[in-house]
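S.K.: The following comprises the amino acid sequence and a computationally predicted model.
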Amino acid sequence: KLNKWVSGKDLILHTIGDIGVDGALYMAMEFEGETIASLPMSGRLTMCNMAIEAGGKNGIIVPDEITEHYVKGRAKREYKFYSSDKDATYAEIKEYDCSKIPPTVSCPHLPSNTKPATELSSVTIDQVVVGSCTNGRIEDLREAAGIIKGKKVNPDTRMIVIPATQQIYLQAVKEGLAEIFVEADAVFSTPTCGPCLGGHMGILAKGEKAIATTNRNFVGRMGHPESEVYLSNPAVAAASEVLGRIGTPEEVI
């Protein structure tokens, strides 16, 4: 069973921290087990999204009822589920006790440079980014909104929230999540890659630090080559925004 405030993002960061950014080079990463079976689709998508950060060609999870429920509401043509052969061989098998995985943060300048969020309380931040293709699903926005509701963005920082799709954007508006973010003095954006790749709307200046729910934190990834990016789940990112430094949800709720 996962600890509170631990999600698929923490599982994949923990895995990459273990095997390295080339640990699955040119391979497929398959995730399975009791914890994976209990993960919502949002967490599964986050894990598969970041397989590339371990060098993988793709990330796969055996389809089940959760998968079918997700696909049924979206597929516009017939679909078929595939699973690995029962006698399939693997280059390597890694097993983790997920009950021991804490909220995890990747430090500059590699996704594999991971530490528990509790060990980074001395790191002050200038910007928080919640969203992107990695953690911009409605469940992610709900989690972040639940933490920041009734609070304000730290006066020394800025917060940018980026839904992954127009559909999620609209749902966030209907559920009142956009209002929560705006009332907290955050910027609620339309879907865009934006600051994740150092494109626009949140570019880091020299010496600035950000904590983001995005997928990469290479040198200069979000702006100036002397800026720093830390990667986390939405709950840790939202809590850090309130604190003005890297922290955990328990510190603000």
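M.R.: Good, I have the coordinates.
S.K.: hey, let's count contacts and neighbours off CA atoms from now on
M.R.: Will do.
S.K.: For residue 243, list the residues it contacts.
M.R.: If you count contacts by C-alpha atoms under 8 Å, 6 or more residues apart in numbering, residue 243 has them with 154, 252.
S.K.: where does residue 112 land in three-state SS?
M.R.: Taken by DSSP: H, G, I helix; E, B strand; the rest coil, the conformation at residue 112 corresponds to coil.
S.K.: ok, now how distant is it from residue 239?
M.R.: Remark: distance between residue 112 and residue 239 (C-alpha to C-alpha, to the nearest Å) = 22 Å.
S.K.: do residue 249 as well
M.R.: Relative to residue 239, residue 249 is positioned 5 Å away (criterion: C-alpha to C-alpha).
S.K.: ranges for the helices of this protein?
M.R.: Along the chain, counting by DSSP state H, helices occupy 8-19, 34-38, 41-49, 65-72, 132-135, 138-148, 166-174, 177-183, 234-243.
S.K.: Quick one, which of those gets closest to residue 227.
M.R.: Across the helices of the chain, residue 227 has its closest neighbour in helix 234-243 (17.4 Å, C-alpha to C-alpha).
S.K.: What angle do helix 138-148 and that closest one make with each other?
M.R.: 30 degrees (axes from the mean of the first three to the mean of the last three C-alpha atoms, to 10 degrees).
S.K.: what inclination does helix 234-243 have with respect to helix 8-19?
M.R.: Following the same axes, to 10 degrees, one obtains 100 degrees for the angle between helix 234-243 and helix 8-19.
S.K.: Tell me how far helix 234-243 lies from the chain's centre.
M.R.: Here helix 234-243 is found 12 Å from its chain centre; the criterion is C-alpha atoms, centre = their mean, to the nearest Å.
S.K.: Stretch 224-240 too?
M.R.: On C-alpha atoms, centre = their mean, the centre of stretch 224-240 falls 10 Å from the chain's centre.
S.K.: Check it against this one:
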Amino acid sequence: MAQTIAEKILEAHLIDDKDRVEPGRVVRARVDFVLFNDANGPVAFRHFANMGGGKVAVPEKVGLVCDHFAPAPNAAGARMLGDMRRFAREKGIENFYDVGKGGIEHTLMPELGLVGPGDLVAGGDSHTGTAGAFNAFGTGMSWAGMAAIMVLDETWFRVPESMRFNLHGKKAAHVTGKDVILQILQGIGVDGALYRSMEFAGPGIAEFNIDERMGICNMVVEAGAKTGIVEGDDITRAWAEATCKRPWKIVNADAGAQYYSHHDIDLATMRPMVAKPYSPENVVSIDEIKPGVHVDQVYMGNCANGTISDLRQIASVLKGRKVAKGTRAMIVPATQKIYMQAMAEGLIEQFIEAGAAVSTPTCGACFGGHNGALDDGEVAFATINRNFKGRGGHAGAQVYLGNSYVAAATAVAGEIIDPAKL
């Protein structure tokens, strides 16, 4: 039977070869990698202890990354980070990345070559779908379920139906992968892909480099998807050959594979998109944003939009310009390696000269925990993935979402603006 990408990856990881990989059926599988951060890891560790604790079944499959409460903003955050350190030490977890030694999990793991094409990846964080940029099946799971994987080296999946998004045409200036997923959310809504796999394919996918593909897959969960996977191509292969430390295999759909739905996306007509408060589906074109709305804070970075590509996009707008009076700008490279590369290219100096604050890699401001939380009544523009009430700090704040070009232009103008107008 012809299969989708998600179905083929699941079949390759089956424990019982008698299982049938068909939408709706439950199958048992072994994952290639299990990813925890300091927000979900400590809770999963307690579940692990309640299941008997002991040894982790396959320690080399486990990754622990300190990113949410890193650097520790308070004593409670320090305890979360301490729990990570203790678990790594006691259970012999070599893939442990503390403050200053790694970065944000979804960017860091592929950067280290620990996630690659054809992999099945489980994470305690809902944005584990970011792995789909690398032609992998990544999905968030319950913390108890993650603990069970560490005990048993297996888990179960209900095989998802798949949706096919065919990209074609040449993208315009200032359009990125972020705009692709925002336009899709505008069309299908926050439950339009509920427990389905979103496949991104077609000739237009070659318009986006590996970094920009992360921007697409990072937000599939905002549509309710189980996973999102980019079709493998020469860009995927070149990245994997240069990066992956484990065996990998590009997986693409068979001709004749069955899909829940097909969607056609013309990149040539796409404009930079903006999600208005308070939902990632409340999306409009940059041309529909009412001018004159003052923005107090612009946050540039996150697990998918703190890449070197994003930092270059930001620099292309900020070079020779200043952050507007009354607006503060924060830029967060996603990993230490990206931070150092940006330094070598002179980008960090440009950011500081423009009047922006540059942070060590952290998820702090993304979820409103620290390093840039918003006050009551403030308006922010951010390259993050969610803008629910309270997501960036106070529930009285408003957060707009968009790509790095638009974010940088907004920092300069002090209001949301098309970068082409600067």
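M.R.: Alright, I've got the coordinates. Just so you know, these numbers come straight off a predicted model, no measurement behind them.
S.K.: picking up where we left off before, what do residue 249 and residue 239 of structure 1 both touch?
M.R.: If you check residue 249 of structure 1 and residue 239 against C-alpha under 8 Å, 6+ apart, the residues they both contact are residue 147.
S.K.: Take the helices of structure 1 and write them to TSV, including distance to residue 96 of structure 1.
M.R.: Below are these laid out as TSV (distance: least, C-alpha to C-alpha, whole Å):
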stretch	distance to residue 96 of structure 1
helix 8-19	9
helix 34-38	10
helix 41-49	15
helix 65-72	22
helix 132-135	22
helix 138-148	24
helix 166-174	32
helix 177-183	34
helix 234-243	22
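S.K.: Mind checking these for the one nearest to residue 107 of structure 1?
M.R.: Between residue 107 of structure 1 and the helices of structure 1, the shortest separation by C-alpha to C-alpha is 10.4 Å, and it involves helix 8-19.
S.K.: counterpart of the closest one in structure 2, which residues?
M.R.: Under TM-score structural alignment, the counterpart of helix 8-19 of structure 1 in structure 2 spans residues 177-188.
S.K.: and if you look at stretch 199-207 of structure 1?
M.R.: Against structure 2, the aligned range for stretch 199-207 of structure 1 is residues 369-377 (TM-score structural alignment).
S.K.: neighbouring contacts of the matching stretch?
M.R.: Outside of stretch 369-377 of structure 2, the residues that reach it under the criterion C-alpha under 8 Å, 6+ apart are 69, 73, 330, 364-365, 368, 380, 392-398.
S.K.: what about it, distance to the chain center?
M.R.: Relative to its chain's centre, stretch 369-377 of structure 2 lies at 21 Å (C-alpha atoms, centre = their mean).
S.K.: How about stretch 251-264 of structure 2?
M.R.: Using C-alpha atoms, centre = their mean, the distance between the centre of stretch 251-264 of structure 2 and that of its chain works out at 23 Å.
S.K.: Next: stretch 271-280 of structure 2.
M.R.: Averaging C-alpha coordinates over stretch 271-280 of structure 2 and over its chain gives two centres that are 17 Å apart (C-alpha atoms, centre = their mean).
S.K.: The aligned partner of residue 55 of structure 1 in structure 2 and residue 235 of structure 2: what is the separation?
M.R.: Taking TM-score structural alignment, residue 55 of structure 1 has residue 224 as its aligned residue in structure 2. When C-alpha to C-alpha is the yardstick, residue 224 of structure 2 and residue 235 of structure 2 sit 27 Å from each other.
S.K.: Looking at the two, which has the bigger crowd around it?
M.R.: residue 224 (17 against 14; other C-alpha atoms under 10 Å).
S.K.: Count residues in the vicinity of the residue lying closest to the more buried one once chain neighbours are set aside, would you?
M.R.: By the measure of C-alpha to C-alpha, 6 or more residues apart in numbering, the closest residue to residue 224 of structure 2 outside its immediate chain neighbours is residue 194, 4.2 Å from it. Here the neighbour count serves as a burial measure; for residue 194 of structure 2 (other C-alpha under 10 Å) it reads 19.
S.K.: outside of the match of helix 8-19 of structure 1, which residues touch it?
M.R.: With C-alpha under 8 Å, 6+ apart as the test, stretch 177-188 of structure 2 has contacts from 192, 208, 212-217, 219-220, 222-223, 270-275, 280-284, 402-403.
S.K.: let's see 7 Å
M.R.: By C-alpha atoms under 7 Å, 6 or more residues apart in numbering, the residues outside stretch 177-188 of structure 2 that reach it are 208, 212-213, 215-216, 219, 223, 272-273, 280-283, 402-403.
S.K.: cool, stretch 140-147 of structure 1 as well?
M.R.: Taking contacts as C-alpha under 7 Å, 6+ apart, the residues outside stretch 140-147 of structure 1 that touch it are 177, 180, 181, 234, 235, 238, 239, 249, 253.
S.K.: can you check stretch 211-220 of structure 1 too?
M.R.: 50, 108-111, 125, 127-132, 134-135, 196, 225-227, 229-234, 237.
S.K.: Residue in structure 2 paired with residue 101 of structure 1?
M.R.: Taking TM-score structural alignment, residue 101 of structure 1 has residue 270 as its aligned residue in structure 2.
S.K.: Out of the contacts of stretch 369-377 of structure 2, which end up buried?
M.R.: 69, 330, 364, 365, 368, 380, 392, 393, 394, 395, 397, 398 (16 or more other C-alpha atoms under 10 Å).
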